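Student: Here is the input, now give the coordinates:
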Amino acid sequence: MAAINFSNALGVHDEALQLRGKRAEVLANNLANSDTPGFKARDFDFRTALDNAVEQSKVGTSQQTGLAMERTAAGHIAGHGYIEDDLSYRNPMQPAIDGNTVDSQIEQALYARNSLDYNASFEFLSAKFKGLKGAIRGE
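Tutor: Below is the predicted model of the structure:
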């Protein structure tokens, strides 16, 4: 009988939750700079990033970008890397005269969708942990 493995028990939802949090930061940054002249809206492809995170977790590293963080001592905790080079610029429907490419309505819609997806992953993980806790208690 095999021991409970968190990656098997939780699936991709732990990686999805972390990536949704990072995407929320990127989208919030876009919204915060919607009036900044010359600001370029950025985002990343969530599906590709999640696939990369899942693939990296199968290999045994915790890096989402495929670049390993150097550990100088065995006692150091493996870091989670996030490199801004993975962000891409959004092509605007109609860029502003000042060069700003943020469309606040699109950004708000994307942020709301990301928030719903974040909450769905969070609720799924919460239910999984409740199930695991019940299994440990023998319920």
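Student: Every contact and neighbour count from this point should use C-alpha atoms.
Tutor: OK.
Student: helices or strands up against the helix or strand containing residue 116?
Tutor: Assigned by DSSP states H and E, residue 116 belongs to helix 104-137. Secondary-structure packing of helix 104-137 (3 or more CA pairs under 8 Å, 6 or more residues apart in numbering; DSSP states H and E): helix 6-10, helix 13-32.
Student: winner for burial among those?
Tutor: Ranked by mean neighbour count, these are led by helix 13-32 with a mean of 19 (mean count of other CA atoms under 10 Å).
Student: I'd like to know which elements that one is packed against.
Tutor: strand 42-43, helix 46-59, helix 104-137.
Student: Please confirm that residue 93 is located within a strand.
Tutor: No - read with DSSP: H, G, I helix; E, B strand; the rest coil, residue 93 is coil and lies in no strand.
Student: Tell me, how many residues neighbour it?
Tutor: 10 (other CA atoms under 10 Å).
Student: any idea how far residue 32 is from it?
Tutor: 19 Å (CA to CA, to the nearest Å).
Student: here's the other one to compare against:
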Amino acid sequence: MINKFDAALSFHQNALRVRGQRQELIAANIANADTPNYKARDLDFGAAMKNAMAGVANKEAFNTNKTSDKHLDGIPSSIGGGAMFRPIIQGSVDGNTVDMDVERNQFADNAIRYEASIIMINGQLKKMLAAIQGQ
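Tutor: You can find the predicted model right below:
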């Protein structure tokens, strides 16, 4: 019985996980908008979802360099798909590739899609509850 619940909700569960990790990447881009030589990163949502649905966990997807032994490893629970560098739209003198207009748009778009997934999960749960209660 639990496997049927998992199967019914697994797509949206994985979508929420991928969207959450993408939101973290976009937020890091925004936070580092003034950091010299920072390269904007994003997640290939389609590839990450394919890997998540296949059960692939790519620990190297969010690989970071440690400059001190006191730094954390920086490997969150990854779903695969890999974080990639964004193409440079407008170069800057300090080597930073963050375009705040792009980042804000991607952040808002991802947040709306995250909310849509939550609404869909709530709808599925309500249907299951109604079926269980015999309504």
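Student: How about the contacts made by residue 103 of the first structure?
Tutor: 34, 92 (CA atoms under 8 Å, 6 or more residues apart in numbering).
Student: hang on, the earlier thing: make CSV from the helices and strands packed on helix 104-137 of the first structure and add distance to residue 57 of the first structure to it.
Tutor: Shown next, in CSV, are those (distance: least, CA to CA, whole Å):
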stretch, distance to residue 57 of the first structure
helix 6-10, 8
helix 13-32, 9
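Student: ok, now which ones touch the residue nearest the centre of the first structure?
Tutor: Centroid-nearest residue in the first structure, with CA atoms, centre = their mean: residue 19, separated by 0.7 Å. With contacts defined as CA under 8 Å, 6+ apart, residue 19 of the first structure is in contact with 46, 49, 50.
Student: aligned partner of the last one in the second structure?
Tutor: Okay, so that is residue 50 of the first structure. Superposed on the second structure with TM-score structural alignment, residue 50 of the first structure falls opposite residue 49.
Student: One more: residue 64 of the first structure?
Tutor: Residue 64 of the first structure maps onto residue 57 in the second structure, by TM-score structural alignment.
Student: pretty sure its match contacts residue 51?
Tutor: Yes - judged on CA atoms under 8 Å, residue 57 of the second structure makes contact with residue 51 at a distance of 7.3 Å.
Student: which residues are in contact with both of these two?
Tutor: Shared contacts of residue 57 of the second structure and residue 51, counting by CA under 8 Å, 6+ apart, come down to 79, 80.
Student: Who has more neighbours out of the two?
Tutor: residue 51 (18 against 15).
Student: Next up, the contacts around the closest residue to the more buried one other than its chain neighbours.
Tutor: Using CA to CA, 6 or more residues apart in numbering and skipping residues adjacent in sequence, the residue nearest residue 51 of the second structure is residue 80, 5.7 Å away. Remark: with contacts taken as CA under 8 Å, 6+ apart, residue 80 of the second structure is in contact with 47, 48, 51, 52, 56, 57, 58, 59, 61.
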